[in-house]
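Peer 1: turn this into a structure:
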Amino acid sequence: MTTPVPNPRSTPQSSVRTATGRSPAANWLIPAGLVLLSVVPVAAGSLRLAELAGGPPIVPDGDRVTAAPVALVTHIVAVTVFSLVGAFQFAPGLRRRHRAWHRAAGRILVLCGLLTAGTGLWLTLFLPPAAVDSELLVAIRVVVSVAMAACVLVGFLAVRRRDFAAHRAWMIRGYAIGMGAGTQFFTQLAWLAVVGPVTASGRTGTMAAGWLINVVVAEWVIRRRAVAGRRRHDAVRVS
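Peer 2: Reported below is the predicted structural model:
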C-alpha cells in the first residue's frame, strides 16, 4: 500500500518550516518590528539633518546640539544605518541564503556601531547638557556609550576567532543598546500620558528605562537561543 504524499500546494503556510524551525513569515517578523521601532528616531534624525542643511527648526534643542555639526551628522548617519541595516541581520533565512551579504553588512555595522557609540560619547561630554538633563543622565549616557562600543568590539573579535555564538550574543547586546532611542519614545509617551510634562527626573527615568528594557529583552533572546541550541545538540546526540 502506497502512502499518499501531501501536495505542497495544499499544505497550510503555517505548517511550512525552514531549517531554523520557523515559518518563512516568522523570519521577517522581528526585522519588520525593528524597522518600525527605528521609524521615530530615524525620522527625527532626518529632520535634524534638514535643519542643518538650512531648513526650518522643527526638532527641539536645535541651538544646543547643532553647535557640533560634524559629530551630530556622523552620529545620525551612523545610527540610522546601524538600526535599519542591523534589523535585517535578524532574518535567519536572509543570513543563510546570502552569507556574503551578511558578512559585508556586518563589517559596515561594526563601523557604524563604533561611530554611534563614539559620537554619542563625544556629544555627551563636550556639549552643554539640556535643561532637563540631570547629572545622573549624563553619567548613564557615558556608561551606555562605552558599553555599546565594548559589545560591538567584543562581537567583532569573537567572529574573527570563529566563535559565532559569542559573536551573535555580543552583537545582539550592542544592537539593543543602539536601539534605545526607539524604546525611549514609548517610555516618554507613557510618562506624558500618566504624569505630564517631562521633568529632569522623568527624562532620566524614561531614558534609562528604554535602555534597560532593550537590554533585558536582548538577554532573554540570547538565553532562549542558547537553550534551543542545546536542545538541538542533545536531540542530534540521541538520534
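Peer 1: going forward, measure contacts between C-alpha atoms and count neighbours the same way
Peer 2: Will do.
Peer 1: give the buried residues for stretch 158-176.
Peer 2: A158, A166, H167, R168, A169, W170, M171, I172, R173, G174, Y175, A176 (16 or more other CA atoms under 10 Å).
Peer 1: would you confirm that L49 contacts T74?
Peer 2: No. Using CA atoms under 8 Å, L49 makes no contact with T74, being 10.3 Å away.
Peer 1: about what we covered before: out of the buried residues of stretch 158-176, list just those in helices.
Peer 2: When DSSP state H is applied, the buried residues of stretch 158-176 are split such that A158, A166, H167, R168, A169, W170, M171, I172, R173, G174, Y175, A176 fall in helices.
Peer 1: ok, now which ones touch the fifth one?
Peer 2: Pointing back at A169 there. G155, I222 (CA atoms under 8 Å, 6 or more residues apart in numbering).
Peer 1: also this sequence, please, to line up against the first:
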Amino acid sequence: MSKNWLIPAGLVGLSLIPVVAGSLRLAEFAGGAAVLPDGDRIGTQALPIVVHIVSVTVFSLLGAFQFAPGFRRRNRGWHRIAGRTLVPSGVVAALSGLWLTFALPPGAFDSQILTGVRVAVATFMTGSLLMGFVAVRRRDFPAHRAWMIRGYAIGVAAGTQAFTSAAWLVAIGPVTTTGRTVTMTGAWLLNAAVAEWVIRRGRPGGAVRRRARPSPPAVPVPRAVPHS
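Peer 2: Modelled structure (predicted):
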C-alpha cells in the first residue's frame, strides 16, 4: 500500500467499527437475530436510528477518501461531488444523533453530563460542516479544509470510543456510569486534538517550522598578501 493511502485506510478501518455495528442493528430491524444490546430501549425510534446509521456510514466512509491527496488532485470533480454528499450526510448524522439523545430513554450507564456532552458535540459537528460549506463557497480553501477536518474528526469518534472503552476495561474494569462518560468524552476530545494537529501541520507556517534551518552564509576568508 502506498503512503498516500495509509491515512484513508486507517480511517476506513476506524469507521468500520460503528458501520459493522450499525449493519447488525439494521439487520435486527429487518427481522434478523438480535445480537446487540438495548434492542428494547431503542425499538421505539427505529426510523431515526436507521437515518442515523445510514448517514454516519456514508459520511465516515466517503470522508476517508478526502484524505488521499494524490487521489483528490487527480479527481477534482469527484472531490466536489463527494463534498456535496459529505456535508448533508454529516449534518443529518449529527442532527439525528441529537434527536436520539432526547428521544431515547437514558441507557444503563448514561449520565446527565454525557447528555450535555452529546448535545455540545452534535452542535459543534453541525456548525463545523456548515462553516466548511460557507468557506468553500467563498473560495477560502484553508478555512474549508480546517472546518471539514474538525467535523469529520467528531463524526468518526464512535470508532475511537471502542478503543477508549477497551482501555478502561483493561486498566480499571467494567464500564460504569463514570467510565462511560469518561471514555466517550475522551474519544471526542482525542479526535478533536488530532484534528487540530493535522490542521496546524498543513498550514504554511507549520510547513516552515518543519523545514531544516538554512546553514549560515559562509564567511569569506581574506587572501594573504604576498611580501615583496
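Peer 1: mind picking the two most distant members of the ones in helices among the buried residues of stretch 158-176 of the first structure?
Peer 2: Using CA to CA, these reach their maximum pairwise distance at A158 and A176, which is 17.9 Å.
Peer 1: ranges for the helices of the second structure?
Peer 2: Under DSSP H, the second structure gives helices at 6-29, 39-42, 46-64, 69-74, 76-103, 112-137, 141-155, 157-171, 177-201, 204-210.
Peer 1: residues in contact with the counterpart of M148 of the second structure in the first structure?
Peer 2: In the first structure, the residue paired with M148 of the second structure is M171, using TM-score structural alignment. Shown in contact with M171 of the first structure (CA under 8 Å, 6+ apart): C151, V152, G155, F156.
Peer 1: for V85 of the first structure, same thing?
Peer 2: Per CA under 8 Å, 6+ apart, neighbours of V85 of the first structure: A105, L109.
Peer 1: pick out the residue closest to the middle of the second structure.
Peer 2: Closest to where the C-alpha atoms of the second structure average out (CA atoms, centre = their mean) is A153, at 1.9 Å.
Peer 1: could you measure from the nearest residue to that residue once chain neighbours are set aside over to G132 of the second structure?
Peer 2: Distance criterion CA to CA, 6 or more residues apart in numbering; nearest residue to A153 of the second structure, sequence neighbours excluded, is N191 at 5.4 Å. Applying CA to CA, to the nearest Å, the value for N191 of the second structure to G132 of the second structure is 18 Å.
Peer 1: neighbour-wise, which of these two wins?
Peer 2: Neighbours were tallied for N191 of the second structure and for G132 using other CA atoms under 10 Å; the higher tally belongs to G132 (25 against 20).
Peer 1: and that one, what pairs with it in the first structure?
Peer 2: Under TM-score structural alignment, G132 of the second structure pairs with G155 in the first structure.
Peer 1: so that match is in contact with A166, correct?
Peer 2: Yes. The pair G155 of the first structure / A166 is scored as a contact, 6.7 Å apart, by CA under 8 Å.
Peer 1: equivalent range in the second structure for stretch 43-63 of the first structure?
Peer 2: Stretch 43-63 of the first structure corresponds to residues 20-40 in the second structure, going by TM-score structural alignment.
Peer 1: could you tell me the end-to-end distance of the matching stretch?
Peer 2: First residue to last in stretch 20-40 of the second structure (CA to CA) measures 20 Å.
Peer 1: ok, stretch 81-97 of the first structure next?
Peer 2: End-to-end distance for stretch 81-97 of the first structure, by CA to CA: 22 Å.
Peer 1: so it matches what in the second structure?
Peer 2: Against the second structure, stretch 81-97 of the first structure falls on residues 58-74 (TM-score structural alignment).
Peer 1: again, but for stretch 180-196 of the first structure
Peer 2: Going by TM-score structural alignment: stretch 180-196 of the first structure matches residues 157-173.
Peer 1: which residues touch the matching stretch?
Peer 2: In contact with stretch 157-173 of the second structure (CA under 8 Å, 6+ apart) are residues 14-18, 174-175, 179-180, 183-184, 186-188, 191.
Peer 1: who wins on neighbours among these?
Peer 2: Counting neighbours by other CA under 10 Å, S15 leads the contacts of stretch 157-173 of the second structure with 24 neighbours.
Peer 1: how much space between it and D38 of the second structure?
Peer 2: S15 of the second structure is 21 Å from D38 of the second structure, by CA to CA.
Peer 1: about what we covered before: name the nearest residue to the match of G132 of the second structure, sequence neighbours excluded.
Peer 2: H167 (4.3 Å).
Peer 1: isn't that neighbour up against A158?
Peer 2: Yes. Contact criterion CA under 8 Å: H167 of the first structure and A158 qualify, at 5.0 Å.
Peer 1: residue contacts, S145 of the first structure?
Peer 2: Applying CA under 8 Å, 6+ apart to S145 of the first structure gives the contacts A117, G118, G120, L121.
Peer 1: identify the residue of the second structure aligned to the second one.
Peer 2: With TM-score structural alignment as the matching criterion, the partner of G118 of the first structure in the second structure is L95.
Peer 1: contact partners for that match?
Peer 2: A122, T126.
Peer 1: which of the contacts of M171 of the first structure does the second structure keep?
Peer 2: Retained in the second structure: C151, V152, G155, out of the contacts of M171 of the first structure (criterion both residues aligned by TM-score structural alignment, their matches' CA atoms under 8 Å).
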